[in-house]
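[1] Next comes the sequence, and after it the predicted model I'd like to discuss.
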Amino acid sequence: MKRIAVFCGSSNGASPMYIEEAKSLGKEMAKREIELVYGGSCVGLMGAVADAVLENGGKAIGVLPDFLAEKEIAHKQLSELIVVKTMHERKAKMAELADGFITLPGGAGTMEEFFEIFTWGQLGLHQKPCGILNINNYYEPLIRLIHHMADAAFLQEKFRDMALVDATSAGLLNQFNTYKAPTVKVFLNEQQT
C-alpha cells in the first residue's frame, strides 16, 4: 500500500487521546513508508497526523479547496499541496490518489467523507480498504449503526464488516494488508431474476 487517505476532524476533540493517536497513525504510516493523503489543513487532528508523518520522514499530500486555502489553514510544510475548486473535487482527488482510507474522529464532514467512500465500495467504484481508527471508543455508535443497518436489511450482509475497525494504528494497517473487497452490491431487481 503506497498511499492512504485519512479523514478526520479539523478540531482537537475533547480528549488528548485523539491528538496522541492521530500522531501515532502518522508515525506508523511514515515507518511503513505509506504516504498520507488528507485534507491539507494545519489544524486539529488533520494537522497532527500530517505533522507526525513529516516529522518521521514521510510524505504528506494535502488536497484543499481554494476557499479554505484563502482562510490560511493550509499546512505550509507539506510534500505537496493540491488546491481544487470544490469539496466534491477534493474528495474525488483524494479517492483517486489513495490506495485505502482511514477515518479518525471528526464531525459531520468526516462522516460525510466516510459514508461516501463506504458507499462507493458497495457499488464497486473502488476495491480499496476502508478503516475506522476507533480511538477511545469514539466510533462505537457508528459501528452499532452499521450493524443495525444490516440487521434491518438496509445494508447487505456482505457489507456488515466492510469497514475494518481497530483501536490501534498498527492493528488497523495490518488489517489493510489482508483486505479482500466484497462483491458489488446486488440490487432488488437483480435478486428477483
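    On my side now, so go ahead.
[2] okay, CA-based contacts and neighbour counts for the rest of this
    Fine.
[3] right, and residue 10 touches residue 46 too?
    Yes. Between residue 10 and residue 46 a contact is recorded at 5.7 Å, counting by C-alpha atoms under 8 Å.
[4] Next up, a structure to set beside the first:
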Amino acid sequence: MKIAVFCGSSLGNDERFAQAAGAFGQYMASQGMDLVFGGGKVGLMGVVADAVLAGGREVYGVIPESLRDRELAHQGLTRLDVVSSMHERKALMADMADAFVALPGGPGTMDEIFEAWTWGQLGYHSKPCAFYNVDGYFDELLAFIRKMSGAGFLKPEYAEMVIVKDQPAALVSALKSYQPPSRKWS
C-alpha cells in the first residue's frame, strides 16, 4: 500500500508534531507501506520521509520545479518526480497513492486532503482519506465538518467517510478496512 501523506513544510512549534510524524513513518514502514509525498526535505514532510526510508521502504516524492529549484527537494528518495505545477503534483500523487492521510500542517495540507476527500465523495476514486489527529490538532476542523453536515451542506455519510485517528496502528487499520460510501449523485 502506498500512502500519500500531506503535512507541514515546517515542524510547527510543538515537538510532539515531529515526534508523531516520525512515529507514523516508522509504523508505515513496519507494516510494509510506502510513502507518496510532496518531495520536500523540510518540516514534517522530511521527518516522515526519513522515517519511512530508515525503515527500508520506498518513498516517492512529487515536487513542482519552482520548489525544487529553491533547493527544497529531498535528495535521498526512491524516486522524485518534478512537475510544472501544484495541480500536476496533486494529480500525480492521487494517481500513485492508495490512501491519503493528513498530519498537522497549514493551508497546503488542508488544500490537499480536502481535494482528495472531495474527489472521493464525487466518485473519482474510492481511496480512504484520513486525519492523524495528533494531540487534538484537527478538533476544531472536525467540529466545523460536523457543522457543515448539520447545516445541510455535507451529507452525513460523506462527513463520516473521513477517518480520524490519533494512533498510527488504529489509523492504518482503518485505512485497510475502509469501505467507501456510494458516490454522490450516482
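    Looks like it arrived, so ask away. All figures in this text were calculated on a predicted structure; none of them were measured in a lab.
[5] hey, where'd the helices end up in the first structure?
    In the first structure, the segments counted as helices under DSSP state H are 16-31, 44-55, 66-69, 87-97, 108-122, 140-151, 169-176, 188-192.
[6] Look up the average distance of the fourth one to its aligned counterpart in the second structure.
    Going back to what we said before, that points to helix 87-97 of the first structure. On superposition with the second structure, the mean distance recorded for helix 87-97 of the first structure (mean C-alpha distance after the TM-score superposition for the first structure) is 0.2 Å.
[7] helices and strands around that helix, which ones?
    For helix 87-97 of the first structure, the packing partners by 3 or more C-alpha pairs under 8 Å, 6 or more residues apart in numbering; DSSP states H and E come out as strand 3-7, strand 35-38, strand 60-65.
[8] And that helix, what's buried?
    If you call a residue buried by 16 or more other C-alpha atoms under 10 Å, then helix 87-97 of the first structure has these buried ones: 87, 90, 91, 93, 94, 95, 97.
[9] try the second one
    Neighbour counts over helix 44-55 of the first structure (16+ other C-alpha under 10 Å) mark 44, 45, 46, 47, 48, 49, 50, 51, 52, 53, 54 as buried.
[10] list the contacts for the fourth one?
    Residue 47 of the first structure makes contact with 10, 40, 41, 75, according to C-alpha atoms under 8 Å, 6 or more residues apart in numbering.
[11] Please give me every residue in contact with the closest residue to the second one other than its chain neighbours.
    Spelled out, it's residue 40 of the first structure. Sequence neighbours aside, residue 62 is the residue nearest to residue 40 of the first structure in space, at 3.6 Å (criterion: C-alpha to C-alpha, 6 or more residues apart in numbering). Contact analysis of residue 62 of the first structure by C-alpha under 8 Å, 6+ apart lists 37, 38, 39, 40, 41, 75, 78, 80, 81, 82.
[12] Report the buried members of the residues you listed.
    Here, 16+ other C-alpha under 10 Å leaves 37, 38, 39, 40, 41, 75, 78, 81 buried among the contacts of residue 62 of the first structure.
[13] Switch these over to a markdown table; also include distance to residue 68 of the first structure.
    A markdown table is the format used below for those (distance: C-alpha to C-alpha, whole Å):
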| residue | distance to residue 68 of the first structure |
| --- | --- |
| 37 | 17 |
| 38 | 14 |
| 39 | 10 |
| 40 | 9 |
| 41 | 9 |
| 75 | 11 |
| 78 | 16 |
| 81 | 12 |
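[14] right, and out of these, which lies closest to residue 177 of the first structure?
    residue 37 (18.0 Å; C-alpha to C-alpha).
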